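> My questions are about this predicted structure, shown below with the sequence.
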Amino acid sequence: MRQQGISRTLLKQIKFNGGDIKVGGESVRVTYKMVTGQWLEVTLPPEVGSDSIVASPTPLEILYEDAHFLVVNKPAKVASVPSHLYPDDTMVNRVKGYLERTNAASQVTHIVTRLDRETSGAVIFAKHHFAHTVLDTQLKQHALRKTYLCVATGQFRQRHELIDQPIGRQPGSFIKRTVAKTGKTAQTEYWVVKQMAACSLLRVRLHTGRTHQIRVHLASIGHPLVGDFLYGQQSNPWIDRQALHCASVSFFNPFEQRQVTCYAPLPDDLANLIINESQLNA
């Protein structure tokens, strides 16, 4: 079962919360030893939604959907998950509202990938615990790929680089991160797409998933993101947030045995920034 992506935690839930494991149509214990040619059937336990999560009526921009996964385009200025600051109109709240409106089999929200509130782009949700476990495993194995577009200050000498620097908390700050020898391994790869007068358009791929990773790594080499108030300056007239967008996500769907790749269109504010900064070159 573990070879098929069922985690130890999910296995416990199957055993103790109303699921079932059958071989040849008969319920068996997890210690049952199978032989070649037998079929294993697993029934997941029913999922109970949280009453503390408010369903939002705000519509979603859906990039991809099947029976197991939902990929949506998150606007900037919308948080990924609820908090005391943003309790009822995050992406989790909006997805819960969508699941209720469509009478989904499970109305529990399983968010797989998250973005900072100011960052726009593709966010993946799983429609049940098993699908969430599968993608969590792909995240840990770096098989789930996320590609970003961003605009960073200055012009780059290198057209392509892999930034391999550990990231940890900045002393004295609960929010801010920094490159630190005592931090966790972090790898960010970038390609310069377009050089402009005062900034550059980059395509970025994350090989790890640390908090604020792109923002911290680019700031550490002297190129903070345009509009980034935390690691740079929020002084650009064309955008009032960090110029960062998750442009695509790609993962393997084991239920349909195929690779799924979703693209999130460039938002207007980021497009306007690129257009206006490019015109300064003319």
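Looks like it arrived, so ask away.
> going forward, measure contacts between C-alpha atoms and count neighbours the same way
Noted.
> For the stretch 51-200 of the chain, which segments count as strands?
For the stretch 51-200 of the chain, the strands defined by DSSP state E, counting those that start in this stretch cover 62-65, 69-74, 110-111, 120-126, 145-153, 160-164, 167-169, 177-179, 187-195, 199-206.
> which other residues reach the third one?
Where contact means C-alpha atoms under 8 Å, 6 or more residues apart in numbering, the residues beyond strand 110-111 that reach it are 92, 123-129, 132.
> do the fifth one as well
Strand 145-153 is touched from outside by 198-207, 218, 223-226, 243-251, 274, with contacts defined as C-alpha under 8 Å, 6+ apart.
> ok, back up a step: could I get the contacts of strand 110-111 as CSV with distance to Gln141 and neighbour count?
Output for the contacts of strand 110-111, formatted as CSV (distance: C-alpha to C-alpha, whole Å; neighbours: other C-alpha atoms under 10 Å):
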residue, distance to Gln141, neighbour count
Val92, 25, 24
Val123, 18, 25
Ile124, 17, 25
Phe125, 18, 23
Ala126, 18, 24
Lys127, 21, 23
His128, 20, 20
His129, 18, 21
His132, 14, 21
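> closest to Leu270 among those residues?
Among the contacts of strand 110-111, Val123 lies closest to Leu270 (C-alpha to C-alpha), at 17.9 Å.
> Check it against this one:
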Amino acid sequence: MWVQIPPQALFYLMLDEIHVIYEDKNFLAVYKPANLLVHPVRISNFQFPIFKKPTLVDWLLKHYPEIKNVGDPSTSSGQANLRPGIVHRLDKDTSGVILVARNQKYFNYLKHLFSLYERSPEGRQSHQIKKTYLALVYGELKPKTGVIKEPIRLKSGTIKRTIWKGKMEKQAITEYKVLKYYQRKSVLNQHKSATLSLLRVYPKTGRTHQIRVHLASIGHPIVGDALYGPKKSPSTGSGQAPLDLKRLFLHAESLEFSTVEGSRIKIEAALPEELKIVLRKIKT
């Protein structure tokens, strides 16, 4: 007999996947699973909220309650800080490493580093913070290394971002390197195949949805991207066996930065099992 699990339970099960990669007295490096919001979104942003979804912040406050008052001050309207300890973004759809400050001094320091990274017009400050992602994209991406330099802005009337050539828009820079090409044989015709490319991606600026928008703009959207990808999977549509991927194939693999003391630290998050399974399925 099939038992239907309510959506609330699915989100609480997701909290069990969170784990600490590194911690000291100043900050945590935590693994965030895909499809989990980092922090609560104000209900006023939605017309018809169904239920309050658990977030990474819920998990953090349960296990590290001392961070409750770490972060930016409450809003002018008196609403509490919804992002205690959180110093940078990681999309709901993306898995991987995220940093959390444990005290106000380190929050201010890390927030400053990330603000330099995010507002850098040409990636000039990006040497202070180095982010690395893994992405699986549709098609045979060539050349094997490249740089995408295209400004990004919010698309009017939607939550999507788009490439924009206006002079006033902030520059966005993404470097990439192809690690491997995968040929997926058609289940209908063994003489036909579809190519997927596994990339290591190095964003040099920190715009919202930057990697997703940039890769889609050059004709290689990320596998599993319901927002910027094709309406119908190219692989499934051409007779390929479905990947059965319930998430975006984008993973924040590592984050490197300088500590207050001046030492360099690199935090790494292993590729989650659901993405390893996909790579095993399409292995050449």
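Perfect, I can see it now. Since we're looking at a predicted model, the values are computed, not measured.
> thinking again about what came up before, farthest-apart pair in the contacts of strand 110-111 of the first structure, please.
By the measure C-alpha to C-alpha, Val123 and His129 form the most distant pair in those, at 16.8 Å.
> Which residue ranges of the first structure form helices?
Ranges of helices in the first structure, per DSSP state H, are 8-16, 91-101, 129-140, 213-220, 268-279.
> Can you check which of the strands of the stretch 51-200 of the first structure gets nearest to Arg258 of the first structure?
With C-alpha to C-alpha as the measure, strand 69-74 is the member of those nearest Arg258 of the first structure (12.9 Å).
> What is the corresponding segment of the second structure for the closest one?
Taking TM-score structural alignment as the measure, the second structure aligns residues 27-32 with strand 69-74 of the first structure.
> okay, the strands of the stretch 51-200 of the first structure in a markdown table with distance to Ser83 of the first structure next?
Shown next, in a markdown table, are the strands of the stretch 51-200 of the first structure (distance: least, C-alpha to C-alpha, whole Å):
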| stretch | distance to Ser83 of the first structure |
| --- | --- |
| strand 62-65 | 23 |
| strand 69-74 | 17 |
| strand 110-111 | 15 |
| strand 120-126 | 18 |
| strand 145-153 | 25 |
| strand 160-164 | 32 |
| strand 167-169 | 20 |
| strand 177-179 | 20 |
| strand 187-195 | 28 |
| strand 199-206 | 26 |
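> Go through those strands and pick out the most buried.
Across the strands of the stretch 51-200 of the first structure, averaging neighbours per residue (mean count of other C-alpha atoms under 10 Å) puts strand 120-126 on top, at a mean of 26.
> mean shift between that one and the second structure?
Following the fit onto the second structure, the mean deviation recorded for strand 120-126 of the first structure is 0.5 Å by mean C-alpha distance after the TM-score superposition for the first structure.
> Which residue numbers in the second structure does that strand align to?
Using TM-score structural alignment, the partner range for strand 120-126 of the first structure is residues 95-101.
> And for the matching stretch, what's in contact with it?
Contact with stretch 95-101 of the second structure is made by 26-35, 67, 70, 85-90, 107, 110, 250-255, 267-271, as judged by C-alpha under 8 Å, 6+ apart.
> Apply 6 Å and report the result again.
If you take C-alpha atoms under 6 Å, 6 or more residues apart in numbering as the criterion, stretch 95-101 of the second structure is touched by 27-34, 85-86, 107, 251-253, 269.
> How far off centre is it?
10 Å (C-alpha atoms, centre = their mean, to the nearest Å).
> count of residues packed around the residue mapped onto Ala270 of the second structure from the first structure?
Here Ala270 of the second structure is matched to Pro265 in the first structure, going by TM-score structural alignment. By other C-alpha atoms under 10 Å, 16 other residues sit near Pro265 of the first structure.
> List the residues that contact the residue nearest to Pro265 of the first structure when sequence neighbours are not counted.
Nearest non-adjacent residue to Pro265 of the first structure, counting by C-alpha to C-alpha, 6 or more residues apart in numbering: Ala247, 6.9 Å away. Applying C-alpha under 6 Å, 6+ apart to Ala247 of the first structure gives the contacts 121, 147-148, 263-264.
> Correct me if wrong: Val42 of the first structure contacts Ile21.
Yes - the pair Val42 of the first structure / Ile21 is scored as a contact, 4.7 Å apart, by C-alpha atoms under 6 Å.
> Arrange the helices of the first structure in CSV, one row each, with distance to Pro82 of the first structure as further columns.
Output for the helices of the first structure, formatted as CSV (distance: least, C-alpha to C-alpha, whole Å):
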stretch, distance to Pro82 of the first structure
helix 8-16, 24
helix 91-101, 7
helix 129-140, 19
helix 213-220, 21
helix 268-279, 25
